[in-house]
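>>> The amino acid sequence is not available; the structure is as follows:
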């Protein structure tokens, strides 16, 4: 039984950071024990770069790595043998740290495309876990579409990743970061059903930490229930500016732990030495 928590990135201009970029992931991994691999959506990293990620993290650290956009958005899961092979080879040094490969699909990927997803999942190697994020409204509002996707994912032992933006869209934005997110983030109904023993949740709060905490209350209870059921969830905490995301992720872990006393605490973060003039 373990709860992993993390953020959308491992470095941010507002976070305390070591002097050298090579140490930033190691420092982040002392705050949180999971991270979203969003950068892999834009380009497959060099294998040596991935090896450096592995060297900075414990084998229990979780990377949830997004498949490249050429696979999911440009070719829409069809004729993707070469870019997929290149991606799988690049991330091999992570070993068990590659917790799940994240298949984020565009909003235009509809129930009519689910057979394509099923064929794609059926061709993937069993050496990895897979998790799918969809953004077409029908998957959240139409029972037949929901059932079709759930059956397809279950057949492949794949998880469905919800991106909960409901708390964010409760009231209008109040900052530049919130206004930017207001135009870019998906507005989808809440989904909180786990299909596997390792559910993954993405939660978007507000720049006001108190409102972020207020909005995640239901996820604290859901996550605690999953842990009692023997599942090992991973929860990623986002805010529009992400300035306090690591602290918030740790707070979420603490709130769940207060309800599940057998859950181990996160380790103490590595202190960052203050910058000096000389």
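Nice, thanks for sending it over. What you are looking at is a predicted structure, and each value in this text was computed from that prediction instead of being measured. Numbering: from 1, shown residues only.

>>> From now on I want contacts and neighbour counts done on CA atoms only, so please keep to that.
Fine.

>>> Run through the residues that contact residue 56.
23, 25, 26 (CA atoms under 8 Å, 6 or more residues apart in numbering).

>>> For residue 155, see how far away the spatially most central residue of the chain is.
Among the residues of the chain, the smallest C-alpha distance to the mean C-alpha position (CA atoms, centre = their mean) belongs to residue 36, namely 4.5 Å. In this structure, residue 36 lies at 25 Å from residue 155, with CA to CA, to the nearest Å as the measure.

>>> Same check on residue 214?
Counting by CA to CA, the separation of residue 214 from residue 155 is 36 Å.

>>> before we move on, back to that, going through the contacts of residue 56, which ones are buried?
Among the contacts of residue 56, those scoring as buried are 25, 26 (criterion: 16 or more other CA atoms under 10 Å).

>>> Export the contacts of residue 56 to TSV and append columns for secondary structure.
Supplementary listing: these in TSV, determined by DSSP: H, G, I helix; E, B strand; the rest coil:
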residue	secondary structure
23	helix
25	helix
26	helix
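
>>> Next one for the comparison:
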């Protein structure tokens, strides 16, 4: 039987911060994560989508959580083909052409930043969340396959925000071939499929 871990999308979510969920003495940066890790075994980290973390930051994440805790870490926006402002890139890369060399360098820095989590056994998976503009087809598959090749030997999860992927017979074999976990969202966010189609759109992880 699978071991299911449950967590939230971040430990600095505004709702958590304003709800009083964090007790007195646990409302600073360190205290929030330490307290969160006493209540949940897993968290999804969204911040690397917006800007790469530093090794110092991820080392602190590892130090402030117990053995067995897991971080699922979202990939940077440029790695998944989202529109990305220059200010979201490291300063020395902001004037770089938006080409494969930039993606390779960004991946290298992303992997280096997450190495403390990987070395301490706290990395759950890398979450590559693709935008609605990424439609199924050979070009999109090649883009995702390149990302998987960069991340070979890393845990790799894919979330499609275009519901057409979940209705394509090619998607599950494609992700299986990549050894990628499928992350699904409710297609009602984007379309109004029938109950039968909604059932088909949900793929097992």
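Sure thing, it's come through. The structure presented is a predicted model; accordingly, all values stated were derived computationally and were not measured.

>>> Alignment lookup: residue 42 of structure 2 to structure 1.
Residue pairing (TM-score structural alignment): residue 42 of structure 2 is matched to residue 34 of structure 1.

>>> From what I see, its match and residue 4 are in contact.
Yes: taking contact to mean CA atoms under 8 Å, the distance of 5.9 Å between residue 34 of structure 1 and residue 4 places them in contact.

>>> Burial check on the match of residue 42 of structure 2, number of neighbours?
By the other CA atoms under 10 Å criterion, the neighbourhood of residue 34 of structure 1 contains 28 residues.

>>> likewise residue 27 of structure 1?
Taking other CA under 10 Å as the criterion, the count of residues near residue 27 of structure 1 is 21.

>>> Give me the mean distance between the host helix or strand of it and structure 2.
Under the assignment given by DSSP states H and E, the secondary-structure element containing residue 27 of structure 1 is helix 24-31. Aligned to structure 2 and superposed, helix 24-31 of structure 1 gives a mean residue distance of 0.8 Å (mean CA distance after the TM-score superposition for structure 1).

>>> which outside residues touch the next helix-or-strand element following that helix?
Using DSSP H and E, the helix or strand that follows helix 24-31 of structure 1 in sequence is strand 34-37. With contacts defined as CA under 8 Å, 6+ apart, strand 34-37 of structure 1 is touched by 4-10, 61-66, 234, 236.

>>> Now intersect these with the strands, please.
Assigned to strands by DSSP state E, the following of the contacts of strand 34-37 of structure 1 qualify: 4, 5, 6, 7, 62, 63, 64, 65, 66, 234, 236.

>>> Highest neighbour count among those residues?
Counting neighbours by other CA under 10 Å, residue 6 comes out on top of those with 30 neighbours.

>>> looking at it, that residue is touching residue 251, isn't it?
No: counting by CA under 8 Å, residue 6 of structure 1 stays clear of residue 251, with 11.0 Å between them.

>>> Nearest to residue 204 of structure 1 among the ones in strands among the contacts of strand 34-37 of structure 1?
The shortest distance between residue 204 of structure 1 and any of these, using CA to CA, involves residue 236 and amounts to 8.6 Å.

>>> What is the aligned counterpart of the closest one in structure 2?
Per TM-score structural alignment, residue 236 of structure 1 is not aligned with anything.

>>> now residue 153 of structure 1
In structure 2, the residue equivalent to residue 153 of structure 1 is residue 175, according to TM-score structural alignment.

>>> quick one: that match is in a helix?
Yes: remark: residue 175 of structure 2 belongs to a helix, assigned using three-state DSSP.

>>> The nearest residue to residue 110 of structure 2 once chain neighbours are set aside sits in which helix or strand?
In space, not counting the residues next to it along the chain, residue 110 of structure 2 is nearest to residue 52; the distance is 6.3 Å by CA to CA, 6 or more residues apart in numbering. When secondary structure is defined by DSSP H and E, residue 52 of structure 2 falls outside every helix and strand.

>>> which parts of the longest helix along structure 2 are buried?
Ranked by residue count under DSSP state H, the longest helix found in structure 2 is helix 100-119. If you call a residue buried by 16+ other CA under 10 Å, then helix 100-119 of structure 2 has these buried ones: 102-103, 106-107, 109-111, 113-118.

>>> what distance separates that helix from the centre of its chain?
The offset between the C-alpha centroid of helix 100-119 of structure 2 and the centroid of the whole chain comes to 13 Å, using CA atoms, centre = their mean, to the nearest Å.

>>> Tell me the residues of structure 1 aligned with the very next helix or strand once past it.
Going down the chain from helix 100-119 of structure 2, the next helix or strand is strand 123-130, by DSSP H and E. Using TM-score structural alignment, the residues of structure 1 aligned to strand 123-130 of structure 2 are 98-105.

>>> ok so, going back, what is the burial count for the match of residue 153 of structure 1?
Counted by other CA under 10 Å, the residues lying close to residue 175 of structure 2 total 18.

>>> Residue 60 of structure 1 too?
13.

>>> now it: how far from residue 99 of structure 1?
When distances are taken as CA to CA, residue 60 of structure 1 and residue 99 of structure 1 turn out to be 9 Å apart.
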